[in-house]
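Q: Give me coordinates for this.
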Amino acid sequence: MTCRYKFLVLDDTDIMKTHKLKRRVNAAVKHPQPVLRVDAPWHHKNEMLNYINVLYDEEERLFKMWYCTMSWDGRASDGPRRFAYATSTDGIGWEKPKLGLFEVNGSSANNFVTPEMDQAFVCTILKDPSDIAARRYKMIFSTGGPDPDWARFHV
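A: So this is what the prediction gives:
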């Protein structure tokens, strides 16, 4: 029997058993015009943007993106991680507003929405239209550390 569906499997951790599985890895291709660039003055030279979460705000008619930034030396992350924010009217061209929430290198003119953390991973943003404007957006993210019970989720 042949499966009619395609699956993206990056890690065998959660796979209990495989049968007649053929793993095929395609070479990555760098797009000449990425959606989000590491081009703001507050970004590090070798910074990587990942763990991206985008939602469309129908009230404001605006795409909103939250993403994690971290230094990258080609082998492993070696610097602090922060979550940042960007907006777009069309989902293609993105602006990084200067939010003034956290100081980095002596300036708060940046788009960071969290302070720096040693370990920070996937973030998810939810919009709660029933809450007051100041508490309408909720962020859930995980952090980690060296202890055996390292996973911590924050809301």
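
Q: hey, let's count contacts and neighbours off CA atoms from now on
A: OK.

Q: ok, now how distant is Ala86 from Val122?
A: For Ala86, the distance to Val122 (C-alpha to C-alpha, to the nearest Å) stands at 16 Å.

Q: Have a look at these two and say which one is more surrounded.
A: Legend: neighbour count by other C-alpha atoms under 10 Å for Ala86 and Val122, higher for Ala86 (19 against 16).

Q: secondary structure element for that one?
A: Secondary structure from DSSP states H and E places Ala86 in strand 82-88.

Q: Counting by contacts, list what that strand packs against.
A: strand 62-71 (3 or more C-alpha pairs under 8 Å, 6 or more residues apart in numbering; DSSP states H and E).

Q: one more time with 10 Å
A: Strand 82-88 is packed against strand 47-57, strand 62-71, strand 120-127, with contacts defined by 3 or more C-alpha pairs under 10 Å, 6 or more residues apart in numbering; DSSP states H and E.

Q: Would you mind finding the most buried of the ones you listed?
A: Among the helices and strands packed on strand 82-88, ranked by average contacts under mean count of other C-alpha atoms under 10 Å, first place goes to strand 62-71 (a mean of 21).

Q: Can you spell out which helices and strands pack onto it?
A: Judged by 3+ C-alpha pairs under 10 Å, 6+ apart, strand 62-71 is in contact with strand 47-57, strand 82-88, strand 120-127.

Q: For those, give me TSV that also has distance to His154.
A: Formatted as TSV, these follow (distance: least, C-alpha to C-alpha, whole Å):
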stretch	distance to His154
strand 47-57	15
strand 82-88	13
strand 120-127	9
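
Q: Quick one: closest of those strands to Met70.
A: Of all the helices and strands packed on strand 62-71, strand 47-57 sits nearest to Met70, with 5.4 Å by C-alpha to C-alpha.

Q: before we go on, could you also do this sequence so I can check it against the first one:
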Amino acid sequence: MTDEFDAQRHIRNVLEKRAVLLAGPDGVALSGIEGVEGAAEMIDRDVEIGVDRLVMRPGSAFELHTHPGAHLLYVLRARGVIHVDGIDYEIGPGDTIYVPARYAHGVRTHRAAREPFELLAFGVPHMPLTSPERMTLVPEEPLAADPGPGSPARLGEAAHG
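A: Down below sits the predicted model:
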């Protein structure tokens, strides 16, 4: 744990750095999904906080999974779908999503995607992008189809009634 600010470690540009392929729980690179490591630091003896930029090519998906801790997602670009607690929510630029540690969830690009879907992922604890421990797959439930217009599962309607 550090209580000192170190600009070399604590200022990271996630738009200019080179992306790396993310690893799945089996250690194999995930198809169509890259990430750029942002700033991270130990905030307690065994707990790291950090943020990464995730870039999902059209047609790619994080299957249903859990994490060692909770995280926040912030959509930078394009539209996608997050599946949480059995419901799909359409998400887009500016949306923030809190996912509690115990909830299995999946994220995928929108079916009509023509450009990469980009997110910032803030995690506590933070796990390196290439770590197979970053997520644990939950095989019970596949991601459902995109919610259609007027569906209660659309983010704006679910959030704003």
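
Q: Just give the TM-score of the two.
A: In this superposition the chains share a TM-score of 0.26, using TM-score structural alignment, normalised by the length of the first structure; 74 aligned residues with a C-alpha RMSD of 5.3 Å.

Q: Tell me the buried residues in the strand holding Ala86 of the first structure?
A: Using 16 or more other C-alpha atoms under 10 Å as the burial criterion, the residues of strand 82-88 of the first structure that qualify are Arg82, Phe83, Ala84, Tyr85, Ala86, Thr87, Ser88.

Q: Could you pull out the strands in the second structure for me?
A: Ranges of strands in the second structure, per DSSP state E, are 20-23, 29-44, 47-56, 61-66, 70-77, 80-84, 87-91, 96-99, 105-109, 117-124, 136-137.

Q: quick check: longest helix of the second structure.
A: As assigned by DSSP state H, the longest helix anywhere in the second structure is helix 155-160.

Q: could you say what helices and strands it packs with?
A: In terms of contacts (3+ C-alpha pairs under 10 Å, 6+ apart), helix 155-160 of the second structure is packed against strand 87-91.

Q: can you give me the angle the strand it packs on makes with strand 105-109?
A: Computed by axes from the mean of the first three to the mean of the last three C-alpha atoms, to 10 degrees, the angle separating strand 87-91 of the second structure from strand 105-109 equals 40 degrees.

Q: List the buried residues in strand 87-91 of the second structure.
A: For strand 87-91 of the second structure, burial by neighbour count (16+ other C-alpha under 10 Å) applies to Asp88, Tyr89, Glu90, Ile91.

Q: Between those residues, which sits nearest Gly123 of the second structure?
A: Taking C-alpha to C-alpha as the measure, Gly123 of the second structure lies nearest Ile91 of the buried residues of strand 87-91 of the second structure, at 18.9 Å.

Q: Would you quantify the distance from that closest one to His65 of the second structure?
A: 18 Å.

Q: same check, this time on Gly156 of the second structure
A: Distance, Gly156 of the second structure to His65 of the second structure, using C-alpha to C-alpha: 24 Å.

Q: Next: Tyr74 of the second structure.
A: Tyr74 of the second structure sits 18 Å away from His65 of the second structure, going by C-alpha to C-alpha.

Q: Take the buried residues of strand 82-88 of the first structure and lay them out in a markdown table including distance to Met48 of the first structure.
A: Converted to a markdown table, the buried residues of strand 82-88 of the first structure look like this (distance: C-alpha to C-alpha, whole Å):
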| residue | distance to Met48 of the first structure |
| --- | --- |
| Arg82 | 11 |
| Phe83 | 12 |
| Ala84 | 12 |
| Tyr85 | 14 |
| Ala86 | 15 |
| Thr87 | 18 |
| Ser88 | 20 |
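
Q: so His71 of the second structure touches Val99, yeah?
A: Yes - applying C-alpha atoms under 10 Å, one finds His71 of the second structure in contact with Val99, separated by 5.5 Å.

Q: what is in contact with those two at once?
A: By the contact definition C-alpha atoms under 10 Å, 6 or more residues apart in numbering, His71 of the second structure and Val99 are jointly contacted by Gly123.

Q: Quick one: the helices and strands packed on strand 82-88 of the first structure as a markdown table, columns for distance to Tyr137 of the first structure too.
A: Output for those, formatted as a markdown table (distance: least, C-alpha to C-alpha, whole Å):
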| stretch | distance to Tyr137 of the first structure |
| --- | --- |
| strand 47-57 | 11 |
| strand 62-71 | 11 |
| strand 120-127 | 5 |
